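1. Dropping the sequence and predicted coords here.
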Amino acid sequence: MIDLRELREHPDVVRASQRARGADESLVDSLLSADADRRAAVSRADELRAEQKAFGRTVGKAPKEERPALLERGKELAAEVKAAAAAETAANEALTAAHKAIPNLIIDGVPAGGEDDFVTLKTVGEPRQFDFQPLDHLELGEKLGAIDMERGAKVSGARFYFLRGVGARLQLALLNLAIGKALAHGFTPMVPPVLVKPETMEGTGFLGEHAAEVYHLGDDDLYLVGTSEVPLAGYHAGEIIDLNDGPIRYAGWSSCFRREAGSYGKDTRGIIRVHQFDKVEMFVYARPEDAAAQHEQLLAFEEDMLQAMEIPYRVIDVAAGDLGTSAARKFDCEAWVPTQNAYRELTSTSNCTTFQARRLGIRYRDENGKPQVAATLNGTLATTRWLVAILENHQQEDGSVVVPQALQPLLGTDVLLPKQ
């Protein structure tokens, strides 16, 4: 949730953020109204409780003949207090609903607009010029005995797959390299639960506009996570964490699940857009004033991994309307996919400022010992989709694939050969 003090002091900033996102500006006025109503309801209820307390002392000291009238007034006052308490509860609920309807405030400099309005910040490497007709990642995966979509569909349905043989080994090598790099940068590795409670999913902002993407187990009222960002954010929910020695960094390795609702007909071939995949996700708790610098570091770690894979990529500053509820700024790294003649997203890193931590009750103590709301950030370090770019960019005419040098020690080979 956004800071209500920011709303009260700078409502035009919140309105501008909504405009840049293409979101409803009227929600700002609704929240201002709900905030004012709630403060008025709290004040009225407090006044009546104080009056009731003082009145009780008066009754005890009153002459006997005055007490019947005072007791009658006491009953009236009790009813007023009860009604005021109910109004306070309703005002709190209305404020919470209005508060949750506003996405995070974008950071200055974020491009306005939607999915196609990103700004390219840099391009690294040149797309390879093939002297043969390149195969797409699925054709290569089938030749290598690495990807089996047909049996994935037979077992689980569309957009499921098996990674087998060198495909499974390639993913494990990639994710192990990512964990190794995370360790070198001071991250604590985590294998989190992939089922979470509603309050954890909602706290991270995934039950708003993204609710259709999430798998829900109704009998248990649990959600399958689409990223380990969710359980890692919930890890310190309701706690005061220690940031005196700097940010807290976790690297979560988990399976992830997405319904891909609304993507019918998009990327149906291969493993670009699937319902289940594995990922190493970086997650950081920091002081708000350190969040921007931490965001740049997460981006640098992602670029280091991409460069280790020896594939061309570009970095984009994602436009406000494509940020999602929790992010105040997001950088995507998109790798070149030869057979699509296009850059496709492999990583994202988001600065969520204090938005998630405010929802989840995560605080730290400042230099005066006063609790303050922490900032949270996240970023992808490797995921199953990376196999698409690795296979296509490093393929040879005979269907073999050269293994990036950084992965060769983990795979024990420098080339993946087609099955005979």
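-> Nice, thanks for sending it over.
2. use CA for all of it now, contacts and neighbours both
-> Fine.
3. if you go through the stretch 301-420 of the chain in chain order, where are the strands?
-> Counting by DSSP state E, counting those that start in this stretch, the stretch 301-420 of the chain has these strands, from start to end: 313-317, 329-337, 342-351, 363-365, 371-373, 375-383, 401-402, 415-416.
4. Pro247 contacts Val284, doesn't it?
-> Yes. Proximity of Pro247 to Val284 meets the contact threshold set by Cα atoms under 8 Å, at 6.5 Å.
5. Can you convert the strands of the stretch 301-420 of the chain into TSV and add a column each for mean neighbour count and distance to Gln129?
-> Listed next are the strands of the stretch 301-420 of the chain as TSV, based on neighbours: other Cα atoms under 10 Å; distance: least, Cα to Cα, whole Å:
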stretch	mean neighbour count	distance to Gln129
strand 313-317	21	15
strand 329-337	25	12
strand 342-351	21	14
strand 363-365	21	51
strand 371-373	18	50
strand 375-383	27	26
strand 401-402	20	16
strand 415-416	18	20
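6. wait, what's in contact with Thr204?
-> Residues in contact with Thr204 (Cα atoms under 8 Å, 6 or more residues apart in numbering) are Val230, Ala233, Gly234, Ser326, Gln356, Arg359, Leu360.
7. Kindly tell me how buried the first one is, as a neighbour count.
-> So the one you mean is Val230. Close neighbours of Val230, defined as other Cα atoms under 10 Å, add up to 26.
8. That one: what secondary structure?
-> Three-state call for Val230 (DSSP: H, G, I helix; E, B strand; the rest coil): helix.
9. if I look at it, how far off is Asp3?
-> Separation of Val230 from Asp3 (Cα to Cα, to the nearest Å) stands at 21 Å.
10. Show the contacting residues for the residue nearest to Gln276 when sequence neighbours are not counted.
-> Nearest non-adjacent residue to Gln276, counting by Cα to Cα, 6 or more residues apart in numbering: Phe257, 4.6 Å away. With contacts defined as Cα under 8 Å, 6+ apart, the neighbours of Phe257 are Val214, Tyr215, Leu224, Val225, Gly226, Thr227, His275, Gln276, Phe277.
11. got another, please set it beside the one above:
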Amino acid sequence: MLDPKLIKEKPEIIRKMLSDRHVQFDLDGLVNADSKRRELIIKTDELRKQKNQVAAEIATKKKTGQNADDAIAKMQTVSQQLQALEAEQIKTESDYNKLAMTMPNLIHESVPLGADDTSNIQVKTWGVIPKFEFKIKDHIDMAQDLGLVDLERAAKTAGARFYYLKNNLVRLNQALIHFALDYLAEKQYGLVQPPYMINRGSMEGAIIADDFESVIYKVQDEDLFLIGTSEHSIAAMHSDEILEGKDLPIRYAGVSPCFRKEAGAHGRDQKGIFRVHQFEKVEQYVFARPEDSWKEHEKMLTVAEEFYQKLEIPYRVMLLSSGDMGKVSAKTYDIEAWMAGQNAYREIVSCSNCLDFQTRRLKIRFRDKTNEQTQYLHSLNSTLVATTRTLVAIMENFQTKDGHISVPKPLQKYLGSSVI
């Protein structure tokens, strides 16, 4: 949610942002609803003041034995008018909030303008793309040959885009999680295992719910949604709180399963365990002072890069365009890992600065002293590792001529082996 003052005083900034994002939005409707709700606030306040004055007049007349019929009649008229205005105010506030909660975030000046991913900018590459002296396989064929994934039985049990991990791939998946948590703990992140289901109010604080209805799972007959990432739970963890400025920044490492409908792309490179409905993820989430958030954004990206450098997985960093990044983010970097079996880079990390977009919706503020005015925090999020996609990168990039998989060095101590 954006600052209402900005909508009221500088709608041209919002209009440009919508144009740059290539988003259709009823800005005029929002501006009109905002103007109307402000007028209604003034009118209802005036009527409440008038009602209090008439009430005092009635009390005085009754106390002094005067006839209060005219004042009582006036009270009835004012009360009816107030009731009608309050009903109109509730509807106008509802209309305004519905629109305001679907408006995208502002865009940082460094974000390239464009309608889609063709306008994304490659910031850097790291690592050497592996070369093989034998015919390589993709992760689907490798998993079948080594008995590591069962897609057919998962489809029978749950449907498409589900999987059974088996044998040493289960252990490698857990090794990634353990290594990620140890890595972030060393960097002074607080470890959090959040609720895997949250209510609508919390979900709407973290995302623009209307855009995610088609990708998030809803629990039938319950005010609960399965999280698509631990970001959703952690964002809402401090809702309606005022944090101490001395404790900032607050850095969390969230670990959780993630659940997504993942409708859309098809093809062999989207099969297997790359794009699935359920996976584990370790997420970075940071609450920061507004003046520190861009520094924190770059730091989170560096933390993610170092993680993949330790795993020796080649990657590139992409700065997403205005039309390709999510509506909640003001700026997003993606890290795309090289997938040898697909002969392509594929996204494995998304790193975003959301400014005060989420914290306004969730009413999360901070102050430095008890008597100082509160300020909204900035919130940032970044994948550290989404395990299934990283498993794909490891399987394809570290395959050996004899059909096995070399285990990256940092994971060997967790797995107890250097090869699968």
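-> That came through fine. For clarity, every value in this text was computed on a predicted model and none was experimentally measured.
12. what's the TM-score for these two chains?
-> Put the two chains on top of each other and the TM-score (TM-score structural alignment, normalised by the length of structure 1) is 0.94; 415 aligned residues with a Cα RMSD of 1.7 Å.
13. picking up where we left off before, what's the match for the residue nearest to Gln276 of structure 1 in structure 2?
-> Using TM-score structural alignment, the partner of Phe257 of structure 1 in structure 2 is Phe259.
14. Glu150 of structure 1 contacts Gly157, correct?
-> No. Judged on Cα under 8 Å, Glu150 of structure 1 makes no contact with Gly157 at a distance of 9.2 Å.
15. So Asp35 of structure 1, which state does it fall into?
-> helix.
16. That one contacts Ala97, correct?
-> No. Counting by Cα under 8 Å, Asp35 of structure 1 stays clear of Ala97, with 10.9 Å between them.
17. who's more crowded, these two?
-> Neighbour comparison, Asp35 of structure 1 and Ala97: the larger count goes to Asp35, with 22 against 13 (by other Cα under 10 Å).
18. Measure how buried the closest residue in space to that one that isn't next to it in sequence is and give me the count.
-> Once flanking residues are discounted, Asp35 of structure 1 sits nearest to Leu95: 5.9 Å by Cα to Cα, 6+ apart. Using other Cα under 10 Å, Leu95 of structure 1 has 22 neighbouring residues.
19. What of Ile107 of structure 2?
-> Using other Cα under 10 Å, Ile107 of structure 2 has 26 neighbouring residues.
20. measure it to Ser321 of structure 2 for me?
-> 10 Å.
21. on that earlier part again, please flag which of the contacts of Phe257 of structure 1 sit within strands.
-> Tyr215, Leu224, Gln276, Phe277 (DSSP state E).
22. Now render those residues as CSV, adding distance to Asp304 of structure 1.
-> Below are these laid out as CSV (distance: Cα to Cα, whole Å):
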residue, distance to Asp304 of structure 1
Tyr215, 32
Leu224, 30
Gln276, 25
Phe277, 22
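23. Can you lay out those residues as TSV showing neighbour count and distance to Asp136 of structure 1?
-> Output for these, formatted as TSV (neighbours: other Cα atoms under 10 Å; distance: Cα to Cα, whole Å):
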residue	neighbour count	distance to Asp136 of structure 1
Tyr215	18	30
Leu224	20	30
Gln276	17	20
Phe277	20	19
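24. and of those, the nearest to Phe132 of structure 1?
-> Phe277 (30.9 Å; Cα to Cα).
25. counterpart of the closest one in structure 2?
-> Phe277 of structure 1 maps onto Phe279 in structure 2, by TM-score structural alignment.
26. Touching, its match and Thr390? I think so.
-> No. Phe279 of structure 2 is beyond contact range of Thr390, at 11.0 Å (criterion: Cα under 8 Å).
27. Overlap of the contact sets of these two?
-> Counting by Cα under 8 Å, 6+ apart, no residue touches both Phe279 of structure 2 and Thr390.
28. now stretch 234-244 of structure 2: which residue numbers in structure 1?
-> Going by TM-score structural alignment: stretch 234-244 of structure 2 matches residues 232-242.
29. Next: stretch 155-165 of structure 2.
-> Here stretch 155-165 of structure 2 aligns to structure 1 at residues 153-163, judged by TM-score structural alignment.
30. show me the contacts for the counterpart of the residue nearest to Asp35 of structure 1 in structure 2.
-> When structure 2 is aligned by TM-score structural alignment, Leu95 of structure 1 is paired with Tyr96. The contact partners of Tyr96 of structure 2, by Cα under 8 Å, 6+ apart, come to Leu30, Ala33, Asp34, Arg37.
31. Out of the residues you listed, which is nearest to Gly416 of structure 2?
-> Leu30 (58.8 Å).
32. And the closest one, how far from Lys98 of structure 2?
-> Distance from Leu30 of structure 2 to Lys98 of structure 2, by Cα to Cα: 9 Å.
33. For Ile227 of structure 2, which residues are in contact?
-> Ile227 of structure 2 sits in contact with Tyr196, Met197, Ile198, Ile216, Tyr217, Ser233, Cys258, Phe259, Arg260, where contact means Cα under 8 Å, 6+ apart.
34. what number of residues lie near the first one?
-> Put plainly, it is Tyr196 of structure 2. Around Tyr196 of structure 2 there are 18 residues (other Cα under 10 Å).
35. In contact with it: list those residues for me.
-> For Tyr196 of structure 2, the residues meeting the contact criterion (Cα under 8 Å, 6+ apart) are Leu226, Ile227, Ser230, Ser233, Ser256, Pro257, Cys258.
36. again, only this time at 6 Å
-> Leu226, Ile227 (Cα atoms under 6 Å, 6 or more residues apart in numbering).
37. With the fifth one instead?
-> Under the criterion of Cα under 6 Å, 6+ apart, the contact partners of Tyr217 of structure 2 comprise Phe225, Leu226.
38. Ser379 of structure 2 contacts Arg289, doesn't it?
-> No. Using Cα atoms under 6 Å as the test, Ser379 of structure 2 is too far from Arg289 to be in contact (8.8 Å).
39. and the gap between the closest residue to Cys351 of structure 2 other than its chain neighbours and Gln278 of structure 2?
-> Setting aside the residues directly before and after it, Cys351 of structure 2 is nearest to Ser382 in space (Cα to Cα, 6+ apart), at 4.0 Å. Distance, Ser382 of structure 2 to Gln278 of structure 2, by Cα to Cα: 18 Å.
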